[in-house]
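A.B. asks: Structure for the following, please:
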Amino acid sequence: MKKYSTARSLCVPFTFALAALPAAVVQAQEQTVLEEVIVTGVPAGGATKLEASVSVSSVGGDELIDFAPRSAAELFRALPGVRAESSGGGGNANLTVRGIPLATGGSKYMQIHEDGLPVLEYGDINFGNTDNWLRADWTIARIESIRGGSASTFASNSPGGIINMISKTGEEEGGSIGVSMGLDYDEFRTDFEYGGSLTDTIHYHVGGFFRDGEGVRDTGYNGENGGQLKANITKEFEDGYLRLYAKHLDDRVATYLPSPVLVEGGDSYGAVPGYDASSQTLQSQQTNNFTTFDQFGNPVRRSLADGIESKVSAFGFEFEKSLNDQLTVRNKFRQSDISGGFIAPFTDGFAGGTASIADKGAELCASASVAGVGLDCSGGVTALIDGQPADGDQLAYTNLLFDTKIHDLGLFVNDLSFSWENTSGLAISGGLYYSKQAIKTSWNSWQTRMQTLDGSNSRNITYLANGAGIDENGNAVDVVLADNGALTQSFLAWNWDLEYTTFAPYINVGFDVGERMRFDVSARHDEVEARGQRLDGCCGGNTPIDLNGDGSVGQFAVDGGVITRLDSDALLENPGATSAGFIAGGVRVLNSSNAATTNVNYDADNTSYSVGGTFLLTDASSVFARYSDGGRAIADRLTQVGGSLRPDGSLTSTTDGFDNVQQLEIGYKHVGENWSAFATFFNTITEETQAELTSGLTFVREYEANGIELEGDFNFSDSFVVRGNITWTDAEITDDATNAAVVGNTPRRQADFIYTLIPEYRNARLATGLVLQGSTDYYVQDNNDLKQEAYVLVNAFFNYDVTQDLTAYVNVNNLTDEFVITESEEGSAAVGSFIRARPLNGRSANIGITYRF
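C.D. replies: The predicted structure follows:
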């Protein structure tokens, strides 16, 4: 009869990959499956899938092409229980799991790791979503995920779970090189990877990619450009190993923020006249370059083509050594330098729908004034595009540019651990975790522009009043919008300069009860030291302010919220004379001497724990149960939650600096001769302290979710297999400190069912199939009014071995071209009106060829 053992060699858990093999091969490897070891979110040394009292899944690196991914987040959608909203493009995705809320963006409760260490300590940093700083390529051996369970005690700030991207290390000699390109979109990409041995005890792996092109959606310029290089080298010892690794990412991708979408009725949505948000963008070559101001009032030239700019240089090492037959010590270290930027148009001004160019001009002229004197619009308004009269019937929209520079999101992290096990089944493991996360980000002035609503070539609009206004010098002024479309040059500017240091000791004790039962209990104590400040250029009120201290406000300050004159070239030639801000009608101040300062100077701590056990029913099946309580430090978004920090930066009584997640899980696992099944019931209670930049709302809430997560595969024959997963979730908002009306409602974007189904046919040379990823309907906001209807996304793949070493493939993402929104700024809307929403990508097809050697 099989006994438990946690000290095993690090095998590869290919649950999905094995399901893709012929049934005969699966049967031959059945015992191997039972012995395979998972390494994510479990005690040091790993545990087999049947032994572990957690829910864990894995996707093999060779399968990545089959999922037809256009971003890393689209790969994560295939993982059970994971809700991955990939509507932001190559980055800026929203991720959560098992009914845990997505009150705003990013991945707050589920951490993303590379090779066992976090990419960022906090997954919801403003404009710094974790997936901005990683890329999926052929260097990945597999992607593991653990949902709930001991993730809360074996990693900081991950009470919902962990997604771990594990790299190839070159144990097997060989590699591959390939090229791919879009069939119906502009992108060319080349990938390569190679691994092998230098000696009997030294092996290595190197790989990466480079791409160039417009991207999946039309931008009018090179929206995607850059690549990644990764390398590692491992020295094996008789009793351990030392591995050194490095990564350099320098990549730029377009990102898509909420933009105009038509409400068609029946919980369905579509393209507005002249603009399809699922395949087009409001970025364009004509609006690409502009002048703005940084957080200190200095003029800056910017380009929309920068999009999400991701620069990462990281190096680290892993070390493992057995000190004797029972005791093993391990250490993982990584230093990452992370910087870049985030720039994209955000649509504003949809009170009742988008107006025509003529209507927008009349509205602006009627509200504009210069030095308190209203403009005379009796003679009408002239709209100009490129200096020529515009078609007044064409639709126009107000563009609020999100323009952020990421100066430093660098992460220093070290995890020192040990494991000890005796022959009677008692195993003790633990360690000390240390990290230092920088958050140094500036939001340049929130420049507001008026543009045409045109998906192929959006252009700036300039309005002229046919009457006259008078400036502060008594001169006539006839320009309502200046700088070729600028409504105002200075609406908001923030600067975050923060640092979070985490120190966390942790321990796990596991023991056998007889030959078929194992229990474990683990705990982690996180201590967080938060230091820094946020400069907030908000809110200047209606009084002009002398920003540069020259004794005069100058010609660039107004009272009506509309800039009347601005010469960008003059600004750059003589920036000191500009005052660099326009203070009126709530326009923000862009100078540190006038800015409000939010200090951050506190220490916070939290103890997480997890208790679980597994009973082996047979050699091929088991049941488990687990209860966990894990914490997540709130980090930079706490500075936006009013009343949470005192003037000196210490915490008030309204928060302890952490949000907690409590989870109960009961599960069943089985691996048979031609089928496998994994089922988990979960109950999750989540605290949420959060702030949303676009709406200015804050959330101090509690949520509860119950659900069932199913994962499995069935081999119908040697060549046909079906695999997949489905998760049912019943979630509700159970408490809200500021808005009692939403209590009892379903959280935004939470569907009752989400699922992935993959039927696949394989023979000696061909592999083809479908990836069906679907969802039942869900509310797009917490008021539970506006819904997205149920949908199924169909991805198709076709791989053919031209020779033993050469494979050609075609994959199609969203084959049926479904129009699906993941989020909306509006929670209610009339049929026929426009909302601001982010849809998933429309249909896109990719072709490629791979040579293995």
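A.B. asks: From now on I want contacts and neighbour counts done on CA atoms only, so please keep to that.
C.D. replies: OK.
A.B. asks: which other residues reach the helix or strand hosting Met450?
C.D. replies: Using DSSP states H and E, the element containing Met450 is strand 448-452. Strand 448-452 is touched from outside by 357, 394-401, 458-462, 485-491, with contacts defined as C-alpha atoms under 8 Å, 6 or more residues apart in numbering.
A.B. asks: Kindly report the same for stretch 104-117.
C.D. replies: 40, 92-97, 100, 118-125, 128-130, 157-167, 332, 334, 413, 632, 690-692.
A.B. asks: please redo it, this time with the cut-off set to 7 Å
C.D. replies: With C-alpha atoms under 7 Å, 6 or more residues apart in numbering as the test, stretch 104-117 has contacts from 40, 92-96, 118-119, 122-124, 129-130, 157-167, 632, 692.
A.B. asks: tell me how far the helix or strand following the strand holding Met450 is from the chain's mean position?
C.D. replies: Going down the chain from strand 448-452, the next helix or strand is strand 462-470, by DSSP H and E. What separates the centre of strand 462-470 from the centre of its chain is 44 Å, taken as C-alpha atoms, centre = their mean, to the nearest Å.
A.B. asks: now strand 462-470 and strand 448-452, what's the angle there?
C.D. replies: 130 degrees (axes from the mean of the first three to the mean of the last three C-alpha atoms, to 10 degrees).
A.B. asks: distance between whichever helix or strand comes after strand 462-470 and the chain's centre?
C.D. replies: From strand 462-470 onward toward the C-terminus, using DSSP H and E, the following helix or strand is strand 476-479. In terms of C-alpha atoms, centre = their mean, the centre of strand 476-479 is set 45 Å apart from its chain centre.
A.B. asks: ok, now stretch 379-394?
C.D. replies: Put simply, stretch 379-394 sits 40 Å off its chain's centre (C-alpha atoms, centre = their mean).
A.B. asks: Contacts only, for the nearest residue to Asp218 once chain neighbours are set aside.
C.D. replies: The shortest distance from Asp218 to any non-neighbouring residue, by C-alpha to C-alpha, 6 or more residues apart in numbering, is to Gln280 (4.8 Å). Gln280 makes contact with 217-219, 455 under the criterion C-alpha under 7 Å, 6+ apart.
A.B. asks: want to put them side by side, so please do this one too:
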Amino acid sequence: MQTNRTSACRWLLAGVTPFALFAAGTAANAQTAPQDDAQAAADESQADIVVVGTAGGGTRRQDAAFAVTSLGAEAIARAAPNSTADLLRTIPGVSAESSGGQNGANIFVRGYPSGGDAQFVTFQLGGVPFFPPPTLSFLENSQLIRLDETVERVEAVRGGTGSLFSNGQPGLTVNVQQREGGDMLKGFAKLSYTDYDEVRGDAWISGPISQDTTFMVGGYYAQGNGIRDPRFRAEKGGQVTANIRHDFDGRGSVLIYGRYLNDHGQWLLPIPVVQDGSKISQFANFDHGTGALASRDTRITTNNAGRTVDLADGRGAKIGNLGLSFDYELVDNLRLRERASYLWGTANTVGLVPTDAPMSAADMAVALGGAGSTVGSLTFASDGAAAPGETQVMRAGIWDVRKRIDAFVNDLALEFSAGGNKLTGGFYLANYTTRDTWALGNDVLLTAEPNARRLNLTLGDGRVATRDGFTSGDSFLVSGRYEGRDIAFYAVDELQITDKLRVDGGLRWQRHEVTGDVATSGAAFDRDGSAATLYDRTVQLGRANRIDYGGSRWSWTVGGNYDFTNQVGVFARYSRGNSFPQFDNLREGLTLISKVDTYEGGLKVSTPLVNLYATLFHNKFDGLATTQIINGVPNESVGGAKATGVELEGVIRPFAGFSIAAAGTYLDGTYRGFFSGNGTIDNTGNRVQRQPKWMWRVTPSYELEVGNFRPSIFATLQYTGDRFSDPENAQLLPNYYQLDAGVSVEVNQRLKLAVTGNNLTDELGLTEGNPRIIGSQGSGTILARPILGRSFRFSAAYSF
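C.D. replies: Here you go, the predicted structure:
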């Protein structure tokens, strides 16, 4: 790993140094061009420019021949996201579940079949993928980046040209664009506090270093116990971002940036709820919006293998990131673009993972000891006191997953423009590694209540079922070292045929290689060999196997955009994209390359009164291969799907200060030739899991001036339709509504006070059933993951 990191650092420094020296040399001779009115107008319209889904130069959203969403700082603030993934709820065609906390999101796109995480979502910073594999088990891209006040805007392209650029993501590519400095010194500071006792501070400062060189530095720090309070400090950390930009007298620019993230939070998992058909209710006193199974008693444990695990480590990342973006016109009509990034650090996951729904102690005795087993004694593990006979109990595993990752990404492109033709050719290189150590299983016996306590159980025949609460040892182990490498060449031609008609087409060839050594669970055994002790059944690590994979594929797209006027246009596009097998699939011997064909067309309207973007799409998906942890063991799911849908988003401004923004999706996505349960269950015709037919959100807002004050109010009502948690369509997730709202007041041009509320009606909406079983959970008490409960955030911000 150290060798890979050193090598990648050398590559990055080799790339940065010539551009940095060039910037320094040019700065000595550059003259500042006066900013005329046209330039000022261009700056004001910058929010309408999107970079994602393009060869790097950017385009107006109204001119884009693909489905793209752009969210500025104000739109992000009004969305009031609880996490990075939570912001994606605002994007049509995307179903984002952020009920897992700051990390551990599940994100689904346009009917693409996926079992969880974010298999078809890539996050970029400044047009460069943060970590090229979009998802590994226990690691998805949104875990590696936080939204804070240093973010200027977020862009997201669905399908379209995404399969040509960056890492060739055919699903959703999200680009986070950071703030940069200007010709004036500016600063911002904000302090916020929640009703669940989280304190957070955000700040940034930016300005000129010289006539052509600017800087920005900022970040945040936060700490708290979280909405689902485990009674210990579960949320803690921050992020720092800095950049320097130099402009080359109108011919180009270079941006060099660095980012450090050290943040972790509780990994939120299913809790007990009661289901009666489509009716969901709370289980006993386990509050559906704030209840947490974790507690001080479960926080630090030492399992049967002697490993001590602290649940306060939670799920998060401790990573550094260095990068640059260089854009320069070498000669007239010929531009060079270079973007590079190096990331390194850790992304660990520690959590309390429920194994079964609450039951009586007598039923648990049978589950652990076999038919006819009875309860001899039931005591609290912490002090030995007897537990009440009517105590409801359940099991949960203490899972410990450690990942050390690094990645070097380089994207070099040349753009030639002549008349109405723009031709771009590029080379993409990514080298990335991960070192995985997993210990799953390690079930503990708990009281079925919020902030549960560990229990010890002795059976009526004298057999000991637990040790310090543990009912078992490891059920699945992984020790692996992987290295991946992607090389791609791409070419895109954009041709302006008439003033109104523009067509484009492009090709990408990509080679994907993975090598590594991985050992997983070997034979099960009884640690002490005694039938009198049941708690030490475990598995041991097997022999390491070699992974050596290589595959290549072509992707392509063709599209056209026709503008009836500069405010009304239409587009149409066909694209073929591919998704290569990553480390986890290859560990299980799954080498299928996913193939996605997408047909889409849309209408775009941009006027002072209304903005409207409507897209009709159809996907054909073949070659999905994924694994799901069932009873602590990976189970394979393989096959395809098809989906047809409509995406709508827009805003209407009927009078000054008032607007109504809305977004909605209709999706008809079904499996075809899709088998789960290691090929034993045919799900053809079932609806694609976790993605509803209907989703929509409406956000009215009103801003006015009252003397020296400028109050603003907004609200968002979101609807999420019926879904199924599993591909077998046996675990129903009923529809629900969520209401968020906020109010802010600009006291003057410097001070702004605000309060936002999430889930104001404290809705019990489920985002996940029990993903660790196949089939129905039945009726009554089940395991499921609800959305977070009602919460409020108060903030005061000062800018200069």
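A.B. asks: TM-score of the superposed pair?
C.D. replies: Comparison of the two superposed chains (TM-score structural alignment, normalised by the length of the second structure) gives a TM-score of 0.89, and 745 aligned residues with a C-alpha RMSD of 2.2 Å.
A.B. asks: can you tell me what part of the second structure the strand holding Met450 of the first structure aligns to?
C.D. replies: Mapped onto the second structure using TM-score structural alignment, strand 448-452 of the first structure spans residues 443-447.
A.B. asks: mean per-residue distance, that stretch to the first structure?
C.D. replies: If you overlay the two and look at stretch 443-447 of the second structure, the average distance to its match in the first structure is 0.8 Å (mean C-alpha distance after the TM-score superposition for the first structure).
A.B. asks: Need the single longest helix in the second structure, by residues.
C.D. replies: Looking across the second structure with DSSP state H, the single longest helix is helix 2-29.
A.B. asks: could you pull out the strands for the stretch 701-850 of the first structure?
C.D. replies: 720-736, 753-762, 766-775, 778-779, 787-788, 791-801, 806-813, 821-824, 834-839, 844-852 (DSSP state E, counting those that start in this stretch).
A.B. asks: Make JSON lines out of the ones you listed and add mean neighbour count and distance to Ser676 of the first structure.
C.D. replies: Compiled in JSON lines, these are given as follows (neighbours: other C-alpha atoms under 10 Å; distance: least, C-alpha to C-alpha, whole Å):
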{"stretch": "strand 720-736", "mean neighbour count": "21", "distance to Ser676 of the first structure": "9"}
{"stretch": "strand 753-762", "mean neighbour count": "21", "distance to Ser676 of the first structure": "14"}
{"stretch": "strand 766-775", "mean neighbour count": "20", "distance to Ser676 of the first structure": "19"}
{"stretch": "strand 778-779", "mean neighbour count": "24", "distance to Ser676 of the first structure": "30"}
{"stretch": "strand 787-788", "mean neighbour count": "24", "distance to Ser676 of the first structure": "33"}
{"stretch": "strand 791-801", "mean neighbour count": "20", "distance to Ser676 of the first structure": "24"}
{"stretch": "strand 806-813", "mean neighbour count": "21", "distance to Ser676 of the first structure": "27"}
{"stretch": "strand 821-824", "mean neighbour count": "24", "distance to Ser676 of the first structure": "32"}
{"stretch": "strand 834-839", "mean neighbour count": "25", "distance to Ser676 of the first structure": "35"}
{"stretch": "strand 844-852", "mean neighbour count": "19", "distance to Ser676 of the first structure": "31"}
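A.B. asks: Compare those strands and give me the one nearest Gln29 of the first structure.
C.D. replies: Taking C-alpha to C-alpha, strand 720-736 is the member of these nearest to Gln29 of the first structure, at 16.0 Å.
A.B. asks: Just tell me the aligned range of that closest one in the second structure.
C.D. replies: With TM-score structural alignment as the criterion, strand 720-736 of the first structure aligns to 658-674.
A.B. asks: Excluding its own residues, what touches that stretch? List them.
C.D. replies: Counting by C-alpha under 7 Å, 6+ apart, 92-93, 111, 638-653, 682-688, 692-703 sit against stretch 658-674 of the second structure.
A.B. asks: Show me which of those residues are buried.
C.D. replies: 92-93, 111, 638-653, 682-684, 686-688, 692-703 (16 or more other C-alpha atoms under 10 Å).
A.B. asks: picking that back up, just the contacts of Gln280 of the first structure now: which is nearest Gly430 of the first structure?
C.D. replies: The closest of the contacts of Gln280 of the first structure, once distances to Gly430 of the first structure are taken by C-alpha to C-alpha, is Arg217, at 47.3 Å.
A.B. asks: Residue in the second structure paired with the closest one?
C.D. replies: Arg217 of the first structure maps onto Arg228 in the second structure, with residues paired by TM-score structural alignment.
A.B. asks: residues contacting the nearest residue to its match once chain neighbours are set aside?
C.D. replies: Using C-alpha to C-alpha, 6+ apart and skipping the chain neighbours, the partner closest in space to Arg228 of the second structure is Thr290 (4.3 Å). Taking C-alpha under 7 Å, 6+ apart, we find Thr290 of the second structure in contact with 227-229, 788-789.
A.B. asks: again, but for Gly170 of the first structure
C.D. replies: Counting by C-alpha under 7 Å, 6+ apart, Gly170 of the first structure has contacts 195-196, 203-205.
A.B. asks: how about a cut-off of 10 Å?
C.D. replies: By C-alpha atoms under 10 Å, 6 or more residues apart in numbering, the residues touching Gly170 of the first structure are 139, 193-197, 202-206, 232-234.
A.B. asks: how about Leu34 of the first structure, secondary structure?
C.D. replies: helix (DSSP: H, G, I helix; E, B strand; the rest coil).
A.B. asks: Settle this for me: it is touching Ser621, isn't it.
C.D. replies: Yes: the criterion here is C-alpha atoms under 10 Å, and Leu34 of the first structure meets it with Ser621 at 9.3 Å.
A.B. asks: where do the contact lists of those two overlap?
C.D. replies: By C-alpha under 10 Å, 6+ apart, the residues touching both Leu34 of the first structure and Ser621 are 50-51, 670-671.
A.B. asks: from the residues you listed, which two are the most distant?
C.D. replies: The span of these, defined through C-alpha to C-alpha, is set by Glu51 and Val671 at 12.3 Å.
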